[in-house]
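S.K.: Structure, please.
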Amino acid sequence: MIKPRSTQSPPTLTLKRPTGTPMNETGSPHRAAADWSIARRGDSITDFLTDGSIVRLCAALDEITPARFHLLDADGMEVVPAQSPDDPEPWTVRPIRDLPDGEDVIRAPILLGDRPIGAFVVVPDGSVPTGKRCLLRVVGEQLASLSAEFCTEASQMRTRIRELEALFRLSALLTTQADTIDQILRTALALSLDVLGLDAGSIVLFPEDARGIREAVPEVDSEAEVVTRASINLSERWLSSTLPLSAGRVFDRLVLEGHTLAIPDLLTDPRVLAPERCEREGLRSFLSAALMHREQPIGVIRVYGRDVRTFSVEDQRLLRSIGEQAAVAVAQSRLIETEQREREMERQVQLASAVQRRMMPRDLPEIPGLDVAARSEPSRRLGGDLYDLFEFTGGSLAMVIGDVVGKGLPAALLMSAVRAGLRAHAASTDTLERLVSRVNNDLCRDSLPNEFTTLWVGAVDPATRVLTYCPAGHEPPLLIRPARPREPLTRHDVSSLCIGGLVIGINPDEPYKTMKIDLRPGDVLVAYTDGVTDARNFQNEKWGWDRLADAAVGALNQHPEAGASMVLDSILWSLRRFVGLSPQVDDETLIVLRVLPE
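M.R.: Okay, here's the model as predicted:
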């Protein structure tokens, strides 16, 4: 019987009579132990023998024919039945004895493809007539042909086994989330060298943002943009060179187009850019395949042999399969790394959001005669709206509301800087125009021209009820003042404060001016950001200034003595009913101030 067996280093077939063979400790000829891990191709008939039936057939033919049948292995050793039942195999090898030379000796080589892996040698007796000698030749050649057929089938099965096992070992990486890209690629490279019987190699990756072959492999004689992520048995001089193996990187383009590149001898291929470099490194044969994932180039696997070698179709198919599996593993590893970065970013955003919430005033100032409420609801975890309430010069109540350009983390950082500047300068400034001007100077100095902020700052003196305010490009607050006591409010009772001033962060020399208005008992002031009035429903209608005014008026008509917090809640409830389930697209911030009756 013949089936795949152990492997040895490739010998050279010879029919010369050998002088001996290595012996093991038991005195039997030494041979490699069976290894089913990933078997390389068989190079001798002994790599395919199992129960010794073909050896016994030779012995039987010796008995029934007028000739001696000898089975030789690739080293020219004779394969004979085992002499002792204690031998590990039912057959053994020994130096052939008394093999005559001459035309009468029939030699029938056993070929695996074009490689001889053994031979049948038939030595007829001297009395055999010519006709029977021809018959013996046919028998010997048929035995060799039949053995070659079995060995070929066994070799093909062995090839498929090593391919499947290699791919199984590599596909296991896809389920190992702990492996980094470098670990995956080094394992894939070592596996390729092992199963193909090659000596050196590397795997290079293209930039992750490369889209298409042209971006991944420009037609230049430089590989400066590629990164070698795995290498085995290549010198630092070879790896550090940016010179590609082929002129214009034609080899890489070929494999990315779907070809598997096989070069028997790098020193004679005219496409090789610097053959002397390959000779200095000791590289002769070359095999390369692409790492592609979803039609996007990821990299290239390159493996080398120290000797000239013609690669089989099976070799090329195996490397291409390994490249495909490695590409999937790299893509998955990159996805895992991206998810880890996103989780870490989400954690950082959560921490930043908590810090931002702590920066908002938790305890509102209690000023006699004034009732105030405020709320901010960011559209994302981090918002760009700001508000603040604190005591200002002379015990007045300072109110600040603003809107930083943009959204998300950049807007949140800018908002924090503006709020910190307001608090810092408020302690040493006695007027609102100076306060806004200093914050504007800070922002112009520390930010880009497209990083600006709308701002409205007001201060109410509780003794005189005078509201002094300084607008800087922000929406003017609403003032609700009953025109006729004890009568329901209408929209005619709602007005906007004056607009003025340029947004801060644009012009450091911008002059900011303050305005004043006398507040009366029962007045309600509503300051807001554009996220409130710009909110939209499913019909894409804006909530707008009119609906904001109607919501505030409706709250006061329903509860004439409502405090600032109740008015604010009622406005937000009206806004939510209008928007419905439409997503919030901008930060929404409100400050409501009510002047209490005397």
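
S.K.: Only C-alpha atoms from now on, for both contacts and neighbour counts.
M.R.: Will do.

S.K.: Break down the chain into its helices, ranges please.
M.R.: For the chain, helices defined by DSSP state H occupy the ranges 53-64, 130-171, 181-196, 212-216, 236-240, 250-256, 275-281, 313-359, 408-426, 432-446, 530-533, 544-558, 564-579.

S.K.: Quick one: residues contacting the most centrally placed residue in the chain.
M.R.: Among the residues of the chain, residue 334 comes closest to the average C-alpha position under Cα atoms, centre = their mean, at 1.7 Å. Residue 334 is in contact with residue 181, counting by Cα atoms under 8 Å, 6 or more residues apart in numbering.

S.K.: Relative to residue 524, which of the helices of the chain is closest?
M.R.: Closest approach to residue 524 among the helices of the chain (Cα to Cα): helix 564-579, 8.0 Å.

S.K.: Strands of the stretch 351-500 of the chain, start to end?
M.R.: Ranges of strands in the stretch 351-500 of the chain, per DSSP state E, counting those that start in this stretch, are 370-377, 385-391, 397-404, 453-461, 466-472, 478-480, 494-496.

S.K.: Now render those strands as TSV, adding distance to residue 159.
M.R.: Below are the strands of the stretch 351-500 of the chain laid out as TSV (distance: least, Cα to Cα, whole Å):
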stretch	distance to residue 159
strand 370-377	65
strand 385-391	67
strand 397-404	66
strand 453-461	69
strand 466-472	78
strand 478-480	83
strand 494-496	84
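
S.K.: Please provide the structure for the following sequence as well, for comparison with the first:
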Amino acid sequence: RIAYESRVADLRAVLQLSRELGASTELMPLLQKVESAALTVLGCERATVFVYDDATNELYSSVATGVDEIRFGADQGIAGEAVRTGEVIHVPDAYADDRFNPDIDRKTGFRTRNMITIPLIGIDAKIVGVLQVLNKTSGQFDAWDHELVRTFGAQVGVALQRQLLLEHYAEKQRIEHDLSIARDIQQGLIPSRPAEIAGFEVAGWNKPADETGGDCYDYFERDDGSLAVTIADATGHGIGPALVIAECRALFRASVAMSRDLGEITARVNDLLCDDLPDDRFVTAFLGLLDPERGALSYLSAGHGPLFRYTRASDTIEELPANGFPLGIMPNADWPAPEDFVLAPGDLFVVVTDGFFECLNADRQQLGTQRLTDLIRALRDRPCRDIIAGMHDAVLNWVGDAPQDDDLTALVIRKT
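M.R.: Modelled structure (predicted):
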């Protein structure tokens, strides 16, 4: 009779725990409830939940141990065997079992005598963790403890999976919110109105592959009436390159405000980026100055090319190479003299990032610069924005249903 009433009380305690776990909204309090309830219901000295991290194939816990987070491979020790087999494992003498790893005891000062280890399984039969109950206070774990820990573990597995899914969703929402803010900030760096400079028509456009991009364009008027125009392309795309590009834009703006010497400006930006960027990062960039009095364009291209120059008089297009190397690679470098030429009415100068000509079709073939050259020539009499739209349409038609895998940025200049 006493044993029966004790078991009923145990099951009621498990049922009460199930209700409490269903109301839990955070992982750490949930784990604390589980471990605290296990001490009472199972009559043990310690209980530990190890959560399974499927991204790293590790088990981790920090609640019961009282030390910094403990992590180990999900194929190690008794807990690892429970993950592998999906079976409850009873160890009556821990230190006599070769599978037992005493490292946690050494770290915590705890002495494990006996244990039951049970895999925690979600509603889709997926392993979400492991529960270990250690040192039965009345001696050894018995058959009833086995049944009770199975029932206990089934409730915990479902609750833990639910909580992990909730936290994953919340983290995803937070990341999406942060990316949305980053995207809004980055889009705020793009010029909000058309460039105004006598004798020229200028249009720019940007479409990142992700929420944020690693390309940008910019134009702004200097005090002397000239117009600075830039395009920059950081390696990769996403939030990291987006931060690099934001820095690059700020450096160009600050440097152009202090000097008209393109070599000096580029050298300053390059040296600062060399200080900030890791070894595997760099930026290709185009920096130009439009002079309305001369009707001229001066530019330096730091590893950014090819550039496309259409000449009305000869009705021809040239592909011009970069005349410098990428930024952020070599500090204290010598820069070549800028290119400088006068544009005649109808002449075009087109700068794009490599997402245009390196885009791939279903056969893994690139659009290439020749097709882009032919398209620019075909659209040479259209407004600058129409030329950009035509190039974008060409990319869309070329790649078909494939997702955009690189940022697209274009800058088109026409002498009017």
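
S.K.: Please state their TM-score.
M.R.: After superposition, the two chains reach a TM-score (TM-score structural alignment, normalised by the length of the second structure) of 0.83; 397 aligned residues with a Cα RMSD of 3.5 Å.

S.K.: Quick one: closest of the strands of the stretch 351-500 of the first structure to residue 256 of the first structure.
M.R.: With Cα to Cα as the criterion, residue 256 of the first structure lies closest to strand 397-404 of the strands of the stretch 351-500 of the first structure, at 47.5 Å.

S.K.: which residue numbers in the second structure go with that closest one?
M.R.: The alignment of strand 397-404 of the first structure onto the second structure (TM-score structural alignment) spans residues 227-234.

S.K.: And the strands of the stretch 351-500 of the first structure: which comes nearest residue 432 of the first structure?
M.R.: Nearest to residue 432 of the first structure among those is strand 466-472; the distance by Cα to Cα comes to 6.4 Å.

S.K.: about what we covered before: name the residues that touch the match of strand 397-404 of the first structure?
M.R.: Stretch 227-234 of the second structure is contacted by residues 197, 214-222, 241-242, 244-245, 248-249, 256, 281-291, 351-353, 409-411 when judged by Cα under 8 Å, 6+ apart.

S.K.: again, only using 7 Å
M.R.: With contact meaning Cα atoms under 7 Å, 6 or more residues apart in numbering, stretch 227-234 of the second structure is reached by 197, 214-222, 241, 244-245, 282-291, 353.

S.K.: same check, this time on stretch 526-539 of the first structure
M.R.: If you take Cα under 7 Å, 6+ apart as the criterion, stretch 526-539 of the first structure is touched by 402-403, 475, 477-479, 542-545, 578-580, 582, 586-593.

S.K.: and the residue nearest to the centre of the first structure, what pairs with it in the second structure?
M.R.: Aligned counterpart of residue 334 of the first structure in the second structure: residue 164 (TM-score structural alignment).

S.K.: So residue 427 of the first structure versus residue 460 of the first structure, what's the distance?
M.R.: Separation of residue 427 of the first structure from residue 460 of the first structure (Cα to Cα, to the nearest Å): 17 Å.

S.K.: Neighbour count: those two, which is higher?
M.R.: Legend: neighbour count by other Cα atoms under 10 Å for residue 427 of the first structure and residue 460, higher for residue 460 (26 against 12).

S.K.: nearest residue to the more buried one other than its sequence neighbours?
M.R.: In space, residue 460 of the first structure comes closest to residue 467 once its chain neighbours are excluded; the distance is 4.4 Å by Cα to Cα, 6 or more residues apart in numbering.

S.K.: Now do the contacts for the one you found.
M.R.: Shown in contact with residue 467 of the first structure (Cα under 7 Å, 6+ apart): 458, 459, 460, 461, 516, 517, 518, 519.

S.K.: contacting residues for the fifth one?
M.R.: By Cα under 7 Å, 6+ apart, residue 516 of the first structure lies in contact with 466, 467, 468, 469.

S.K.: quick one: which of the residues you listed is most hemmed in?
M.R.: Per-residue neighbour counts (other Cα under 10 Å) across those peak at residue 469, which has 24 neighbours.

S.K.: Is it correct that that one is in contact with residue 512?
M.R.: No - counting by Cα atoms under 7 Å, residue 469 of the first structure does not reach residue 512; the two are 10.5 Å apart.

S.K.: circling back: mean per-residue distance, the match of strand 397-404 of the first structure to the first structure?
M.R.: When the first structure is superposed, stretch 227-234 of the second structure averages 1.2 Å from its matched positions, counting by mean Cα distance after the TM-score superposition for the first structure.

S.K.: what residues are up against residue 563 of the first structure?
M.R.: Per Cα under 7 Å, 6+ apart, neighbours of residue 563 of the first structure: 371, 594.

S.K.: That one -> the second structure?
M.R.: Using TM-score structural alignment, residue 563 of the first structure pairs with residue 383 in the second structure.

S.K.: Relative to residue 200 of the second structure, how far out is its match?
M.R.: 11 Å.

S.K.: What of residue 221 of the second structure?
M.R.: From residue 221 of the second structure to residue 200 of the second structure the distance is 13 Å (Cα to Cα).

S.K.: can you check residue 259 of the second structure too?
M.R.: Distance of residue 259 of the second structure to residue 200 of the second structure, given as Cα to Cα: 22 Å.

S.K.: Could you check how far residue 218 of the second structure is from residue 84 of the second structure?
M.R.: Using Cα to Cα, residue 218 of the second structure is found at 56 Å from residue 84 of the second structure.

S.K.: Settle it for me: which of these two has more neighbours?
M.R.: residue 218 (21 against 14).
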